[in-house]
Structures are given as C-alpha cells and as structure tokens.
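K.L.:
Mind looking at a prediction? Sequence and model below.
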Amino acid sequence: MAGDQTVALLKKKTKVYVHGCPGCEQDRMKRDYKGLPYKAFFFVFVATLCSSLPVQSLFPFLYFMIRDLNVAKRVEDIGFYAGFVGSAFMVGRMLTAVFWGVVADRYGRKLVIMFSIASAIVFNTLFGLSATYWMAFVTRFLLGATNGLLAPLKAFATEVCREEHQNLALSLFTTTRGIALVIGPAIGGFLAQPADKFPTIFSKDSIWGRFPYFLPCLCISLISLVSFIICLWLPETLHKHGNNDEEDRTTETQCISQIDPEVKENGDNPEKTYLPESENLFKNWPLMSSIMAFCVFSLVEMAFAEIFTLFAVSDKKFGGLSMSSQDVGEVLSITGFSLMVYQLFVYPFITRLSSPLVSARVAAIITIPLVTTFPFMTYLSGFVLSFVVTCASVLRNVFSVTFITCLNILQNNAVAQHQRGTANGISVTAMSFFKAIAPAVGGIVFSWAQKRQHAAFLPGDHMVFFAINVVNLIGIFMIFKPFLALPTVKYVT
C-alpha cells in the first residue's frame, strides 16, 4: 500500500519549466542532453583553478619570503611566522564563506563567482608587492575573505549535470587542484626571486629585485584575469521563479516528507546517499557528520602541505631535507601532474570497483604508515632522496583526494538545490577554520620540534609527523558508523 501511495505521489509531481528561469533552462538542457556537459565542466575547471592557484603557489617560497621580511629573530622562528601567513587566507574565507553561500542561493552562483575571481586578481597582486610582514598577512586575509568561489562552484557543479555525472563533476575540484599543484608550485618555485635566479634577465635594481616574490603572484593574477573573461559566459543554474519560488519549495518539501523511507530507487546499495526530511541544515546529521569528517581531513591536508615544504627546505642539521624552493616546486609539480592523471583515469575505475566511501576508508588507513616514513628521509641524498620524496608525496596526495572527493559527494547529495549554496558555505566555513589553524599550529609544532633534536621520545620532525597521524586517526573513526550517517530518504525532483 505504501508503495502504491508513493507511486501515485510521484506521478502527481510533474516537472514544470518556468519561462525565463535560468535554473529551469539548465534542467531542460539536462533532460534533452544525456552526455557530459563539457562546456560547463570547463567553467568549473577555470574557476576552481583561480581558487586553488593562490593557495598552492605560496608554499615553495613562503619560508624565504618570511626570512627576507626580517621578522624572525632566529632561523628556527621562521616556521612560526610562516604559519600565520599561511593561515590568513583560510581565516578570511572562514569568516565569509556562509555569507557568500547565502548570496549565491539568493542572487545566483555566477555573481559570487565573478566577484571572487576579480578580488583574487587584486589582492594576490598586492600580496606579491608586500614590503612588510603585516602587509603580507593582511593581503592574504583579504584574499581569503573575498574568495567565495567554493560554495557556489560546488553547487554549480552538482546542478549543471545529470545525476549519473555528479561524481565526475565534484571530482573536478580535486582534479583541478591537482593541476594547480602542477602550475602553482612551479610558478612559485621557479619565478620567485627572479633577480637571483636569472640575473641576466632581471636586474636587482628593478621591481623584480625589490619585490622578489611579485613575479609569481603577477603571473597567477594574469591567469585569473583570463579566467574572469572566460567566466563571463558562465551559465546560471539557480531557479528564479519570482513569487512562485517559495510555493515551489513548499511543494518540494512536502513531497520529500511523504515518501516512504523504505522506497529507494537505486536498490539496496548501502553506500548510496539519500536526503533527510529536515529543512534545518544544522539538524541534518548526514550533512553535519560529513562536514565534520571533511574538516578533520582538511586540517590534516593543509597541515601536511605546510609542514612538508618547511621540512623539505630546512637544513639537514635540523632534521630537514636541505632542498631549494626550485626542488620543492619540482616535487609538487610532479605530484600535481600525477594527481591529475589519477583523478581522470584511475579514480573513476576505482569507484566502479567499490563505492567512494569504501575507497576513502582504505586510503585514509594506508596514509598513516606512509606519513610515518617522512622524517627518515633526511638520511637520504641525491637522486634517491628526490625519487623517494616525490613518490611519497604523490601517494600521500592521491590518498588525500580520494577521501576528500568522497566527502564532497556526500555533502552535496544531502541537501536540496535551494539549500546547496548555504550548505556548501557552512562546509567551507568550517573547513576554512580548520585549514586556518592548521598552518599556524603546524608552524608552531614544527618550530618547537626542530629545537628538540636529541629528545628521547620522537626527536625532531618525528614528533611533527606523529601529530599529523594522530589527527588522521581521528578522521578515520569519523568516516565509520556510528559517527558518519547516510540519509534515509531519496530526494525527488
């Protein structure tokens, strides 16, 4: 009987396309075109690249930038100050992410995306012109505060394609991040301090000599400018029905609440996600539990990115690897290229063999013994060192994007469209908080660890990577039941 009532309800609920509504136009295109929306995916790629490049390009030269700003009294204190500059971007984004998500839900995804790209052009350029430590900190903070890209982009990626292509759409974020890991560190590592690296081309008396970190920032700003022009043709996916919009939402909510929880269109696969009945996002435990796990793994990811570069460029007498910024840029570039290949060709194959959640759990567990090996690499040198560090970096980032992609999918499948921007805003806010404290805490722990080279328990950098593993272990517990919850009701459109 319950099944008959559900079928009757689904037949009664018919899709109505409102003339002039960009969301309805996009839905009509999805109905008529069953292939991949390559053009829309290209927009996601371009905009996500603008969000990722300013973050990824910083790390190869941050250590040297803090040193040249003469704020650290001792070499061992450079990591301390570098951590706060690395955190500034995430602090700014944390404070404004929900606001940008709400704006995207009310006025459209495109408006927020365009404004964010424009602000990235301005503040990233100013960061490269920083003459003092506080100017560097403030410009990074403003770059993050005006960067509202992630929330509307994740909503856009989910809405612009059919349901069977959503996994690929959301994996574009980590794919693009992989490309940013190629381009960003390469730009930051090769173009920083151009007057020292290329004295025949760049004079020390020129602007490139007085501002040795301006050139990589300028290049990224120019890439953002091209992206801004391309995104002028970005389609809108938000439904705008005028006075009828609230009525549509009410009907949609009633439809959700009357569906038999036992009826699942996709069979009995326990890893499928379903939308809960509650309209209150903070009472939506499937959403909240996936966001919490996402935050913990984001903290680990950001802390590792910060600590790895500091560890790589610090002197071997402090337990580091004595690599140059160019060496680090090469390692991160190879890592990013490998990550891109993995996301495009390997990850889809893995998800066909097992669910994204199972893959995420396996990857998170394997990460722990891998991270444990890093402090032992200080005993290597030459080609062996470069090869081992590169392989370990590739594996670490491959595992990271595996569980990050899974948690992104869970979050976006847990809410309806009119809440998706806000839900992603909440996710970005929480994630940015953890990513903000990660470089600061990581820098402090790294600086402290380098002062205890002869400690009896976990000397030097062993303590740093041990701390990363402890947080990673917490994240592993959070992606298993009973903490992680999957919704029980299928959302019907």
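P.N.:
Perfect, thanks for sending it.

K.L.:
From here on, just use CA atoms for contacts and neighbour counts.
P.N.:
OK.

K.L.:
count of residues packed around residue 391?
P.N.:
Neighbours of residue 391 under the rule other CA atoms under 10 Å: 14.

K.L.:
Please report how far residue 9 lies from residue 364.
P.N.:
42 Å (CA to CA, to the nearest Å).

K.L.:
wait, what's in contact with residue 371?
P.N.:
Counting by CA atoms under 8 Å, 6 or more residues apart in numbering, residue 371 touches 396, 465, 468, 469.

K.L.:
tell me which strands and helices the helix or strand in which the second one is found is in contact with?
P.N.:
Following DSSP states H and E, the helix or strand that holds residue 465 is helix 461-478. Using 3 or more CA pairs under 8 Å, 6 or more residues apart in numbering; DSSP states H and E as the contact criterion, the secondary-structure elements in contact with helix 461-478 are helix 285-313, helix 356-372, helix 417-450.

K.L.:
Identify all contacting residues around it.
P.N.:
289, 292-293, 296-297, 300, 303-304, 307, 311, 319-320, 361, 364-365, 368, 371-372, 374-375, 442, 445-446, 449-450, 483-484.

K.L.:
here comes the other one, which I'd like you to weigh against the first:
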Amino acid sequence: MHRLEKREDQATDLLMAHLSNSEDFVRKHNTSTWSLFKNWPLMSSIILFCITCFDDMAYLEIFPLWAESNKKYGGLGFSTEDVGNVLLVTGSGVLLYQTFVYPCIIKVLGLINTSCVAAILSMMLLLTYPPMANLSKPWLYCAMNIASLLKNNCVATIVTCSFILQNNSVPQDQRATANGIATTLMSFSKTFAPAGAGIMFSWAQKHQHAFFIPGDQILFFLLAMVVFVEFICTFKPFLAMTKESSSGSCH
C-alpha cells in the first residue's frame, strides 16, 4: 500500500513537472513570437515583400485586361491567345532567370543593390507600356514579350531578395514563425490588390480622352508609383539590416 502511494506521488510530481515545462514553453514561445514584431530588420523586409506582392498582383490583374482592350481604349488589341503566349514566354523566362542568372547577380551586387536596380528597371518598364500601343503588330509582340519578361523578373528578384533578408533577420529556430507572419501579411496585401486594380482599370477606360493625362497612362503611372515606394523602402532608415544581410547595401 505504501509503495502504491509512493508511485502515485511520483506520477503526480512528473505530471506537474511536465505541465510546468509546457507552460514555460508556451510562455517563451509567445514571448519570442511577439518579439518578432519588434525586430525591425525583419518587419522592414516583410513590408517590402508585401508592397512588391501587392504591386505584382495589381499588375497581373490589369495586364490581361489592358492587353485585350481595343486600341481606341488605349489597349493593345491582343487576343486571348496572344496574351497567353506572352505569359508563356514570361513564365519560361522567369524560370531560367531564377535558375541561372539571379544567383550570379546576387554574388556581384548583393541583396540590396539588386533590389534597388530591379525596382528602378520595373518603374521604367511600366512607364513604357502605354506608348507600346502605337507600335505595329510584329514590333508590338516583340516589345511586349521583352517588357513582360523583364517586369516579372524584376518582381521575382525583389521577392526573392526580401525572402533572404527575412530569414537572415531571425535565428534559425524563429524562421518558421517569421515566414508564417510574412505569408499572412502578404496574403492580406494581395487581397486588396485585385479590387483596387479593377476599380482603377474601369476608371481609366472611361477617361481615355482626358485633358491632362489619358486613363491608361495614369493607370501605369500609379503602378510605377507603387514600385517607387518599393524603391524608397530599400533605403535607410527604413530598411534596417542585420550583419548577415548588410552586404550589398545601396547606401
């Protein structure tokens, strides 16, 4: 009887110790999770990531609609097949770029310089989209494929750089949580992009003959301004970097 009571006491002690350890673990986990929101190098790279994804989603919403619009509405007059071919070339090019070209660029320029260059190039490309409607068909297809390929490569570059910066900003045991936070916030940003892009495209179609700037030019100008915000976000004091990710700064 005495042995049985002793075993029960030991089991109770083990259970209490286990519960205590579990509570300590939960408390430490919650504390470490909240500390991520105070980690400015992490949060600044997440903000850059979210803005880039917002711009990309808005662009992907606008581009097919604009390309298939009649030229009298500022579009390109493409068929659905034409747009599909452009996206096919773009997707194949991004795959090759990410596999072979991007690693070489990162080694030469570093993460931040690469993001800066990609943002500048992306802005310039967006501003060239409206004048493309004046090109004849053979040149139009060629120019559109090149512009679309470069634009999507720029987005892939900034997104990949921000991913690397995020993971360099936290210890290895916090990377899963940090990536979860980044993905959640990115999903929120992508939620609003299609609605905003649709509203702006509808407005642009109704203001093609505006006195100041035609609607399609305003449309791509606004997209370029979002990319300009991305570019600003790569500079200090906004983008704070840890020692691991400080190489390649454009400051």
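P.N.:
Cool, the structure landed. Predicted model, so just to flag it, every value in this text is computed and none were measured.

K.L.:
out of residue 9 and residue 364 of structure 1, which sits in the more crowded spot?
P.N.:
residue 364 (22 against 14).

K.L.:
Distance-wise, check the more buried one relative to residue 352 of structure 1.
P.N.:
19 Å.

K.L.:
now do residue 432 of structure 1
P.N.:
According to CA to CA, residue 432 of structure 1 stands 31 Å off from residue 352 of structure 1.

K.L.:
for residue 478 of structure 1, same thing?
P.N.:
Residue 478 of structure 1 is 24 Å from residue 352 of structure 1, by CA to CA.

K.L.:
now do residue 195 of structure 1
P.N.:
50 Å.

K.L.:
which of these two has more neighbours?
P.N.:
residue 195 (21 against 9).

K.L.:
can I assume that one is in contact with residue 208?
P.N.:
Yes. Between residue 195 of structure 1 and residue 208 there is a contact under CA atoms under 8 Å: 6.3 Å.

K.L.:
In structure 1, point out the residues matching stretch 119-139 of structure 2.
P.N.:
Aligning stretch 119-139 of structure 2 against structure 1 (TM-score structural alignment) gives residues 364-384.

K.L.:
Check the offset of the matching stretch from the chain's centre.
P.N.:
Put simply, stretch 364-384 of structure 1 sits 24 Å off its chain's centre (CA atoms, centre = their mean, to the nearest Å).

K.L.:
Between its first and last residues, how far does it reach?
P.N.:
Its start and end residues considered, stretch 364-384 of structure 1 measures 26 Å (CA to CA).

K.L.:
Over which residues of structure 2 does stretch 455-470 of structure 1 lie when aligned?
P.N.:
Taking TM-score structural alignment, stretch 455-470 of structure 1 hits residues 210-225 over in structure 2.

K.L.:
buried stuff in the one helix or strand residue 7 of structure 2 maps to?
P.N.:
Per DSSP H and E, residue 7 of structure 2 falls inside helix 2-37. Neighbour counts over helix 2-37 of structure 2 (16 or more other CA atoms under 10 Å) mark residue 36 as buried.

K.L.:
So for stretch 111-127 of structure 1, what gets flagged as buried?
P.N.:
For stretch 111-127 of structure 1, the buried set under the neighbour-count rule, 16+ other CA under 10 Å, comprises 111-114, 116-127.

K.L.:
mean shift between stretch 50-68 of structure 2 and structure 1?
P.N.:
In the superposition against structure 1, stretch 50-68 of structure 2 averages 0.9 Å from its aligned positions (mean CA distance after the TM-score superposition for structure 1).

K.L.:
in that stretch, what's buried?
P.N.:
Buried residues in stretch 50-68 of structure 2, counting neighbours by 16+ other CA under 10 Å, are found at 50-59, 61-68.

K.L.:
which bit of structure 1 covers it?
P.N.:
Using TM-score structural alignment, stretch 50-68 of structure 2 pairs with 295-313 in structure 1.

K.L.:
quick one: contacts of the matching stretch?
P.N.:
59-60, 63, 79, 83, 86, 319-325, 328, 400, 404, 427, 430-431, 434-435, 437-439, 441-443, 446, 461, 464, 468, 471-472, 474-475.

K.L.:
so the host helix or strand of residue 184 of structure 1 versus helix 356-372, what angle?
P.N.:
Element membership for residue 184 of structure 1, per DSSP H and E: helix 166-191. Calculated by axes from the mean of the first three to the mean of the last three CA atoms, to 10 degrees, helix 166-191 of structure 1 forms an angle of 30 degrees with helix 356-372.

K.L.:
Find me the equivalent region of the next helix or strand after helix 166-191 of structure 1 in structure 2.
P.N.:
Sequence-wise, the next helix or strand downstream of helix 166-191 of structure 1 (DSSP H and E) is helix 194-197. Counting by TM-score structural alignment, helix 194-197 of structure 1 falls onto no part of structure 2.
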